[in-house]
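Engineer: The following block contains a protein sequence and its predicted model.
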Amino acid sequence: MLRLRSCCIVARLISPPSASSIPPLHRLLSTTVPVPANPGFAVEEYLVDTCGLTRAQALKASAKLSHLKSPAKPDAVLAFLAGLGLSGADVAALVARDPKFLCAGVETTLSPIVVELTGLGLSPCDIARLLTLAANTHLRNKSVVSKVDYYLRLFGSFEEFLRAFKRNHHLLSCSLERVVKRNVGLLQECTLGACDIGKLAVSVPRMLTANVEQIRAMVASAEALGVPRGSGMFRQALRSVAFLSEEKIAARTDYLRKTFRWSDAEVGIAVSKGPFVLVSSKDTLKRRSEFLISEVGLEPAYIARHPSLLSYSLEGRLRPRYYVMKFLTENGLLKRHTCYYTFVKATEMEFLDKFICPYKEAAPHLAEDYAAACKGEVPTRFGFT
């Protein structure tokens, strides 16, 4: 009997889901044959044979399901998950993570939650993706609907919310009223708009569930960098100092000072204009320092005034555009002096329009050589002495 029931459930799990609406789920549930109480029901075997858990996972999970006397509820839950389109592997992962999910009431809990999430604009596929990520009681607690609704409005889309949720599963377990909304309110006091807060929360989702004192400390650290509230750079400053202690910030500014030969004042200028330098890797900063100072010949003070130079790819942008600038200069093709930063900051389209296309006749191979340089090659015509 167990083998027959297992085959039926597994068949549902691997078969393609029906139409992407709620009614098919009810039709699927209505076909589940009730199984009478079985005092000899073997939970561990059921988890292995029907749910796809490993023996070790089943042994651990069965301790939380020892009260089960019949596969009736688990069978209904598995049929429900199959109706949402979860694969056998997804179901196994979900059950291993949250064995008690098998005890959730389909009609009383799971189905109403899915109906409400669908009302928020989520598709069965979206809900299935959320289920594969959610832990513990998240998706069998009706409060999940109001939380998802709030995050959809905060992040602007389900995809952005999912990006944040992958990095912070506490988003669905943390109190909206006591924690999340309080932190959002504090960020709003810093003159950050809803869009800015949403973008900040995607990159640093812990900020929404952190202790309020940690948020206040981040705000103070951002202001200490010389980035005032209300400035366009404040969001980036908050992101850069998020969860960094004063000691770590001091150590990173000291590294910047030594690597770029900056004075204290120049470090302050660079960090206030480009807070991202605080979280850039040491190797990235060192390689850019060597190239910009030793090869391009830029003064440290110039780099401090234009810290965005440190945000661009060395091989894909800084070096190829330097080659073009030097080629045009040494061949007398530039009509007037143009600083290196102008070459670098231009978008690709602007760069081609300003520094490649006008020289098609005078330098017919320039476009080809520039493209090769962007791939890491150094054409012979860029072999400067």
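Structural biologist: Structure's in. What do you need?

Engineer: Please make it C-alpha for all contacts and neighbour counts, starting now.
Structural biologist: Will do.

Engineer: in whichever helix in the chain runs longest, what's buried?
Structural biologist: Longest helix in the chain, counting residues (DSSP state H): helix 246-260. Across helix 246-260, burial judged by 16 or more other CA atoms under 10 Å covers 249, 252-253, 255-257, 259-260.

Engineer: this is the comparison structure:
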Amino acid sequence: MLPVQKQHLPLSFRPRTTVTLLSLRRHQCRLPTTRFSTAAAAYSASRADDPFAVEEYLVSTCRLTPAQALKASKVLSHLKSPSRPDAVLAFLSGLGLSDADIAAAVAYDPKLLCSEVERTLAPRLAELRDLGLSPSQIARLVLVDPARFRRPTVVSKLQYYVPLFGSFDNLLQAVQEQRLPPQLRPRAGGQAQRRVTDGVRARCL
């Protein structure tokens, strides 16, 4: 998994760049070839004339366990082709996520595979870069909650909550703790921190 790095979100944001179709395609062209993209190509070639088997794709290409694939396939039954999932996997690989990271993200949020790279994921990546997030911070955000990464409101939420929590790392930790059962969530160290996390954590991002 990706290492946790202590980095603070800059207070001054870089000028917003214009996201064009050409720039998004150039971004996709720079994505490295990984085992995921190779496996996706192999799957597509082997099943060119067959109906798209979502559950099989999740196991053979996304590296989910059979149990995870069975659960995820229930919300992906409408997919008729691997073209969009293949593009999403290539995009995630380009962020620097490992095979295990991508499998974890897909298992947690199967609908991620339904995203349009050019219309949703690549513009969101550009917005977060303009905000001042490093590639590793963006990758960690995707790992903690892929659904939040896809939302158009993620930038404005980060602008509001990062100063409130003191740093991007503190905010990400609070969001990550939301995914833990209550009995496993660490107790806040002080009254001020408790007030922040208790009152805000459920609404952040």
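Structural biologist: Received, thanks. The structure displayed is predicted, hence computed values, not measured ones.

Engineer: circling back to that earlier point, which neighbouring elements make contact with the longest helix of structure 1?
Structural biologist: Helix 246-260 of structure 1 sits against helix 264-273, helix 282-289, with contacts defined as 3 or more CA pairs under 8 Å, 6 or more residues apart in numbering; DSSP states H and E.

Engineer: measure the residue mapped onto Tyr150 of structure 1 from structure 2 to Val154 of structure 2 for me?
Structural biologist: Aligned counterpart of Tyr150 of structure 1 in structure 2: Tyr160 (TM-score structural alignment). Separation of Tyr160 of structure 2 from Val154 of structure 2 (CA to CA, to the nearest Å): 10 Å.

Engineer: Looking at these two, which is more packed in?
Structural biologist: Ranked by neighbour count (other CA atoms under 10 Å), Tyr160 of structure 2 and Val154 place Val154 first, with 18 against 13.

Engineer: can you tell me which residue is nearest the centre of structure 1?
Structural biologist: Centroid-nearest residue in structure 1: Arg163, 4.1 Å away (criterion: CA atoms, centre = their mean).

Engineer: Figure out the helix or strand that that one lives in.
Structural biologist: Using DSSP states H and E, Arg163 of structure 1 sits within helix 158-167.

Engineer: Check the mean deviation of that helix from structure 2.
Structural biologist: For helix 158-167 of structure 1, the mean distance from the matching residues in structure 2 following superposition reads 1.8 Å, by mean CA distance after the TM-score superposition for structure 1.

Engineer: counterpart of the residue nearest to the centre of structure 1 in structure 2?
Structural biologist: Match for Arg163 of structure 1 (TM-score structural alignment): Gln173.

Engineer: Isn't the residue nearest to the centre of structure 1 up against Val204?
Structural biologist: No - using CA atoms under 8 Å, Arg163 of structure 1 is not in contact with Val204, being 10.6 Å away.

Engineer: Helices along structure 2, start to end?
Structural biologist: Assigned by DSSP H, structure 2 shows helices spanning 21-29, 35-46, 54-60, 66-73, 83-94, 99-108, 122-131, 135-144, 146-150, 154-165, 168-178, 191-200.

Engineer: Would you mind giving the residues in structure 1 matched to the third one?
Structural biologist: The one in question is helix 54-60 of structure 2. Taking TM-score structural alignment, helix 54-60 of structure 2 hits residues 43-49 over in structure 1.

Engineer: and the matching stretch, how far from structure 2 on average?
Structural biologist: So stretch 43-49 of structure 1 averages 0.7 Å relative to structure 2 (mean CA distance after the TM-score superposition for structure 1).

Engineer: quick one: contacts of that stretch?
Structural biologist: Identification of contacts with stretch 43-49 of structure 1 by CA atoms under 8 Å, 6 or more residues apart in numbering yields 2, 6, 53-55, 58-59, 61-62, 65-66, 68.

Engineer: rerun that using 10 Å as the cut-off
Structural biologist: If you take CA atoms under 10 Å, 6 or more residues apart in numbering as the criterion, stretch 43-49 of structure 1 is touched by 2-3, 5-7, 10, 50-71, 74, 92, 95-96, 99.

Engineer: before we move on, what about stretch 193-205 of structure 2?
Structural biologist: So stretch 193-205 of structure 2 is contacted by 145, 148-149, 151, 153-158, 160-162, 164-165, 171-178, 187-188, 191-192 (CA under 10 Å, 6+ apart).

Engineer: which of those residues are buried?
Structural biologist: 145, 149, 154-155, 158, 161-162, 165, 171-172, 174-177.

Engineer: Save the residues you listed as a markdown table, and put in distance to Tyr57 of structure 2 too.
Structural biologist: A markdown table is the format used below for these (distance: CA to CA, whole Å):
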| residue | distance to Tyr57 of structure 2 |
| --- | --- |
| Asp145 | 22 |
| Phe149 | 23 |
| Val154 | 30 |
| Val155 | 32 |
| Leu158 | 34 |
| Tyr161 | 37 |
| Val162 | 38 |
| Phe165 | 40 |
| Leu171 | 34 |
| Leu172 | 31 |
| Ala174 | 33 |
| Val175 | 30 |
| Gln176 | 28 |
| Glu177 | 31 |
